[in-house]
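A.B. asks: sequence and predicted structure, then a few things I'm wondering about:
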Amino acid sequence: MLKIFTTQLFGVFRKIQEQEEDRIEDCGRLLAQTIIGDGTIYIKGFDEMDAIAGVIMNSNEKLPSIQRYHEKVELEPEDCLLIFARTADDERLQRLVEATHSCGTSVLTIGAVEEDQPSKNEEFHIDMKIIYGLVPDDEGKRVGYPPFMCALYVYYALFFTVSEMLEEYEIER
């Protein structure tokens, strides 16, 4: 099972790399503009994706100007909210996107998109490409559902993209 899981997970990473490359570039540019424009990148995750904020905030490889988002944060137009959820149609994600857009803050969302449920944050959404478990079991169910690993992969894709952009402007990360 581990070999199947590993092969399938690498396949998901490859799909993200190949199919979301332009989005990652666009979203990286948005994050770089936030940093260069003295805004703050606020990070928020729902369910197990909340742990990604902790991982990033305690990492040596975090983006400059990044902070955890919480209800008392007053977002400004120069800020950007980076939201992680299992799926793009998560109701809490949608409510937060709508509330954030009303104050002029940019929003970047990351979550899996089902074919018939496109993201409402289409311009700045990265699809994690994982809806179900990766490994079929003996009863036909799918197990091994790692959205957190995919979200962390997307974060690093953004991190490398933004780092390259900041180097061009000679800004320290």
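C.D. replies: Arrived safely. Computed from a predicted model, the values in this text were never measured in an experiment.
A.B. asks: when you work out contacts or count neighbours from here on, use the C-alpha atoms and nothing else.
C.D. replies: OK.
A.B. asks: residue 82 contacts residue 105, correct?
C.D. replies: No. With contact defined as CA atoms under 8 Å, residue 82 does not reach residue 105; the gap is 10.7 Å.
A.B. asks: who has more neighbours, these two?
C.D. replies: residue 82 (25 against 18; other CA atoms under 10 Å).
A.B. asks: which SS class is the most centrally placed residue in the chain?
C.D. replies: Taking CA atoms, centre = their mean as the criterion, residue 110 is the residue nearest the geometric centre of the chain, at 3.5 Å. Three-state assignment for residue 110 (DSSP: H, G, I helix; E, B strand; the rest coil): strand.
A.B. asks: next: residue 128.
C.D. replies: coil.
A.B. asks: excluding covalently adjacent residues, which one is nearest to it?
C.D. replies: In this structure, residue 128 finds its nearest non-sequential neighbour in residue 112, 4.6 Å apart by CA to CA, 6 or more residues apart in numbering.
A.B. asks: for comparison:
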Amino acid sequence: MIKIFNTQLNGVFQKINNQETEIDIAARLLAQAILGEGKVYVKGFGDLKYFEEFATSSAERLPDSEKLITESVIDKTDRVLLMADVYDDAVIEYIADLDQQDIDYVLICNKDERISSMNFIDLSTPRALVPTEDFSRIITPHMMAMNYIYYILYATIKEMIDDENA
């Protein structure tokens, strides 16, 4: 089972790696707020709600970031990092609100035909990976994929900030 999981997980990471251009554009968009006068607000949905704390409070947190809460006042200098395992009504409604306010955002989510966001990164975990004896599947690694994408974004943003401050 471990070999199957490893093979499948490497496939997820490869799909993420194939989005290098999208990830670079997303990093640039988020870095604009950090290097400018804005903040990066982080909002998670579903299983990825738990990633908000890591992205805003860990030792390797995004600079100038904080959790996006109802009381947050955001403007055009700010950027939003949205993370969701499923593109559902809650995510759609949140994006509609950001669009109405003309706030730039990055959406990290599993692919859905309804997604029209310009700054989209496919989470690449639409289903469980490991088959079981009863032909069902287990282990849907949303958090592992998000962590991988996050660290690519983090490193790219850090490099941009360091270049700007050099």
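C.D. replies: Sure, I can see it. This is a predicted model, so every value here is computed, not measured.
A.B. asks: TM-score for these two?
C.D. replies: Aligned and superposed, the two chains score 0.95 in TM-score terms (TM-score structural alignment, normalised by the length of structure 2); 166 aligned residues with a CA RMSD of 1.3 Å.
A.B. asks: the host helix or strand of residue 82 of structure 1: how far from the chain's middle?
C.D. replies: Secondary structure from DSSP states H and E places residue 82 of structure 1 in strand 80-87. Offset of strand 80-87 of structure 1 from its chain centre (CA atoms, centre = their mean, to the nearest Å): 5 Å.
A.B. asks: repeat for stretch 159-167 of structure 1
C.D. replies: So, by CA atoms, centre = their mean, the centroid of stretch 159-167 of structure 1 is 16 Å from its chain's centroid.
A.B. asks: that stretch vs structure 2, average offset?
C.D. replies: Compared with structure 2 after fitting, stretch 159-167 of structure 1 has a mean deviation of 0.9 Å; criterion: mean CA distance after the TM-score superposition for structure 1.
A.B. asks: matching residues in structure 2 for that stretch?
C.D. replies: Across structure 2, the stretch matching stretch 159-167 of structure 1 (TM-score structural alignment) is residues 154-162.
A.B. asks: list the buried residues of that stretch.
C.D. replies: Under the neighbour-count criterion of 16 or more other CA atoms under 10 Å, stretch 154-162 of structure 2 has 154, 156, 157, 158, 160, 161 buried.
A.B. asks: for the second one, pull up the helix or strand it's in.
C.D. replies: It stands for residue 156 of structure 2. helix 142-165.
A.B. asks: report the distance from that helix to the chain centre.
C.D. replies: Worked out by CA atoms, centre = their mean, helix 142-165 of structure 2 lies 10 Å from the chain centre.
A.B. asks: next: stretch 77-95 of structure 1.
C.D. replies: 9 Å.
A.B. asks: likewise for stretch 34-51 of structure 2?
C.D. replies: 8 Å.
A.B. asks: do stretch 25-34 of structure 1 as well
C.D. replies: Taking mean C-alpha positions (CA atoms, centre = their mean), stretch 25-34 of structure 1 and its chain are 12 Å apart.
A.B. asks: which residues sit in contact with residue 91 of structure 1?
C.D. replies: The contact partners of residue 91 of structure 1, taken as CA atoms under 8 Å, 6 or more residues apart in numbering, number zero.
A.B. asks: mind checking what it lines up with in structure 2?
C.D. replies: Going residue by residue (TM-score structural alignment), residue 91 of structure 1 aligns to residue 89.
A.B. asks: tell me where structure 1 has strands.
C.D. replies: 41-45, 66-68, 80-87, 106-112, 125-126, 135-136, 142-143 (DSSP state E).
A.B. asks: turn these into JSON lines, columns for distance to residue 29 of structure 1.
C.D. replies: Conversion of those to JSON lines gives the following (distance: least, CA to CA, whole Å):
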{"stretch": "strand 41-45", "distance to residue 29 of structure 1": "13"}
{"stretch": "strand 66-68", "distance to residue 29 of structure 1": "15"}
{"stretch": "strand 80-87", "distance to residue 29 of structure 1": "12"}
{"stretch": "strand 106-112", "distance to residue 29 of structure 1": "11"}
{"stretch": "strand 125-126", "distance to residue 29 of structure 1": "13"}
{"stretch": "strand 135-136", "distance to residue 29 of structure 1": "35"}
{"stretch": "strand 142-143", "distance to residue 29 of structure 1": "35"}
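A.B. asks: thinking again about what came up before, the residue nearest to residue 128 of structure 1 pairs with which position in structure 2?
C.D. replies: Per TM-score structural alignment, residue 112 of structure 1 is aligned with residue 110.
A.B. asks: state the distance from that match to residue 33 of structure 2.
C.D. replies: According to CA to CA, to the nearest Å, residue 110 of structure 2 stands 25 Å off from residue 33 of structure 2.
A.B. asks: can you lay out the buried residues of stretch 154-162 of structure 2 as a markdown table showing distance to residue 67 of structure 2?
C.D. replies: Listed next are the buried residues of stretch 154-162 of structure 2 as a markdown table, based on distance: CA to CA, whole Å:
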| residue | distance to residue 67 of structure 2 |
| --- | --- |
| 154 | 16 |
| 156 | 21 |
| 157 | 18 |
| 158 | 19 |
| 160 | 22 |
| 161 | 21 |
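A.B. asks: many thanks, we can stop here.
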